[in-house]
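Colleague: got a predicted model here, sequence first, then my questions.
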Amino acid sequence: MVKTLETPRIKLRKITADDSAEVFENWTRSEVVAKYLTWSPHSSVEATKDWLTFQEKNDSVGWGIVLKETNQLIGNIAVIEDKLKIKTKTIGYVLGENFWHQGYMTEALTKVIDFLFETTDVNRIEAEHDVENPSSGRVMEKSGMIFEGILRESGLNNQGIVDVAVYSILRSDRT
């Protein structure tokens, strides 16, 4: 079950298939948004609805990012991998391009990091980005994550095989 989280400007809440039209409009249809991602832009609201239905059925740990001021759903952030044996969670996120460079994703990532350290036994939270998308790395740094290095040709996204930059934060980094 996804707990609703809040910051001064945003609310993080569960996304459902009922959100399909807004999700499609604000990010899943965008080629610009999908450029460095692992999934192609959605061609229809139905494709987005199918994706959201799949997420719901699999009870994934993810949140929609909602602007409090307008109640608009602008992106999402999720635990995309949970390595239980080593107490590590990998975070992925996406934001509609109309909302870039306004600090929303940094707010969301910081809140999710805090939430995971406060409510789970996670020791390490990690994320990675295509090196050609440095804005994503700045979000990670501003959220307290530490750059660990570049893994050469270890990622696959809509640009092909790419180098990825890896960031993490450990529980011990917070004390």
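Modeller: Thanks, I have it. All figures in this text were calculated on a predicted structure; none of them were measured in a lab.

Colleague: can we go C-alpha only for contacts and neighbour counts from here?
Modeller: OK.

Colleague: which residues touch the most centrally placed residue in the chain?
Modeller: Centroid-nearest residue in the chain: residue 93, 1.5 Å away (criterion: C-alpha atoms, centre = their mean). Neighbouring residues of residue 93 by C-alpha atoms under 8 Å, 6 or more residues apart in numbering: 75, 76, 77, 78, 105.

Colleague: helix or strand for the third one, which one?
Modeller: So that's residue 77. Secondary structure from DSSP states H and E places residue 77 in strand 73-83.

Colleague: what helices and strands are in contact with that strand?
Modeller: For strand 73-83, the packing partners by 3 or more C-alpha pairs under 8 Å, 6 or more residues apart in numbering; DSSP states H and E come out as helix 20-23, strand 62-67, strand 88-95.

Colleague: ok, and here's another one to check against it:
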Amino acid sequence: MQQSWIGGGLRFSYCTEHDLPDISRMLSKESVCRWLFFGPNTNEATRSYFLPLIEEVQAALWEGRTPDHHVFTVRLEDTKDFVGQCALFPVDFSPGSFLIGYQLDDIYWKRGYGTLACTFLVYFAFTVLDGYRLNGDTVAGNTASRRVMERCGFVLEGIQRQYWHARGGYYDRLIFGLLASDLTPERLSALGEAFTE
């Protein structure tokens, strides 16, 4: 199975253990974790979360099968500098439905990379995995993440009030969804052409 894709000046590759120091550094920042229900993380906390996912992905790729989880490192194509990470997680009992996730290092904010990462997940879920639905969520105040999903075609489907309790407060959860059937055949074809090896 292919392990790396290029699009919009970024390279999306399945995470390896070698990526963990960069991911840990990013997730140790207060700015990056501001709108997350976790963090800032210690290196140990980040490693204990990501390493089992990475090991599952690498074992599946080694055996020639599709991983259950899809966790990608995002780097600049030309310099290989670390930009962030993004992921697709399967939804229990709903084959073809995935939860999206993405975090970018704060030095790469406001450059369109979040939208590009989300677009890559849409491409991967609907074109590579032949999925039917994507699920996304964000804290109500995180307008940047909300705009990323909306630019990628996601629709606000609901609000869960006081869903997260973090940093001494309660936060509403905005729930977004995107169906493969929401995209025209032309849009799906364009996605397939946007990301190559």
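Modeller: It's in. Here the structure is a predicted model, which is why all the values come from computation and not from measurement.

Colleague: hmm, back to that, now render the contacts of residue 93 of the first structure as JSON lines, adding neighbour count.
Modeller: Listed next are the contacts of residue 93 of the first structure as JSON lines, based on neighbours: other C-alpha atoms under 10 Å:
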{"residue": "75", "neighbour count": "26"}
{"residue": "76", "neighbour count": "23"}
{"residue": "77", "neighbour count": "21"}
{"residue": "78", "neighbour count": "18"}
{"residue": "105", "neighbour count": "26"}
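
Colleague: taking those together, which two end up most distant?
Modeller: Farthest pair in these (C-alpha to C-alpha) is 78 and 105. Separation: 11.9 Å.

Colleague: and which of the contacts of residue 93 of the first structure is nearest residue 52 of the first structure?
Modeller: The closest of the contacts of residue 93 of the first structure to residue 52 of the first structure turns out to be residue 76 (C-alpha to C-alpha; 11.4 Å).

Colleague: isn't that closest one right next to residue 94, touching?
Modeller: Yes. If you go by C-alpha atoms under 8 Å, residue 76 of the first structure and residue 94 touch, sitting 5.5 Å apart.

Colleague: for the closest residue to residue 35 of the first structure other than its chain neighbours, give me its contacts.
Modeller: Nearest residue to residue 35 of the first structure, sequence neighbours excluded (C-alpha to C-alpha, 6 or more residues apart in numbering): residue 158, at 5.8 Å. Residues near residue 158 of the first structure by C-alpha under 8 Å, 6+ apart: 34, 35, 36, 37, 38, 39, 40.

Colleague: just the closest of those to residue 57 of the first structure, please.
Modeller: residue 39 (19.0 Å).

Colleague: so what's the residue nearest to residue 29 of the second structure when sequence neighbours are not counted up against?
Modeller: Excluding the flanking residues, the one nearest residue 29 of the second structure by C-alpha to C-alpha, 6+ apart is residue 40, at 5.7 Å. Contact analysis of residue 40 of the second structure by C-alpha under 8 Å, 6+ apart lists 27, 28, 29, 30, 32, 33.

Colleague: take the residues you listed and keep only those in helices.
Modeller: 27, 30, 32, 33 (DSSP state H).

Colleague: how about the contacts made by the first one?
Modeller: Contacts here follow C-alpha under 8 Å, 6+ apart; on that basis residue 27 of the second structure touches 33, 39, 40, 41, 46.

Colleague: which of these show up in the first structure as well?
Modeller: With both residues aligned by TM-score structural alignment, their matches' C-alpha atoms under 8 Å, the contacts of the contacts of residue 27 of the second structure that the first structure also has are 33, 40, 41, 46.

Colleague: tabulate these (a markdown table), appending secondary structure.
Modeller: Shown next, in a markdown table, are these (DSSP: H, G, I helix; E, B strand; the rest coil):
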| residue | secondary structure |
| --- | --- |
| 33 | helix |
| 40 | coil |
| 41 | coil |
| 46 | helix |
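
Colleague: and those residues, which is closest to residue 109 of the second structure?
Modeller: The closest of these, once distances to residue 109 of the second structure are taken by C-alpha to C-alpha, is residue 33, at 13.3 Å.

Colleague: all strands of the second structure, in order?
Modeller: Along the second structure, counting by DSSP state E, strands occupy 4-7, 10-14, 70-76, 82-90, 97-104, 133-139, 155-166, 169-179.

Colleague: using JSON lines, lay out those together with distance to residue 187 of the second structure.
Modeller: Converted to JSON lines, the strands of the second structure look like this (distance: least, C-alpha to C-alpha, whole Å):
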{"stretch": "strand 4-7", "distance to residue 187 of the second structure": "15"}
{"stretch": "strand 10-14", "distance to residue 187 of the second structure": "20"}
{"stretch": "strand 70-76", "distance to residue 187 of the second structure": "22"}
{"stretch": "strand 82-90", "distance to residue 187 of the second structure": "20"}
{"stretch": "strand 97-104", "distance to residue 187 of the second structure": "19"}
{"stretch": "strand 133-139", "distance to residue 187 of the second structure": "16"}
{"stretch": "strand 155-166", "distance to residue 187 of the second structure": "17"}
{"stretch": "strand 169-179", "distance to residue 187 of the second structure": "13"}
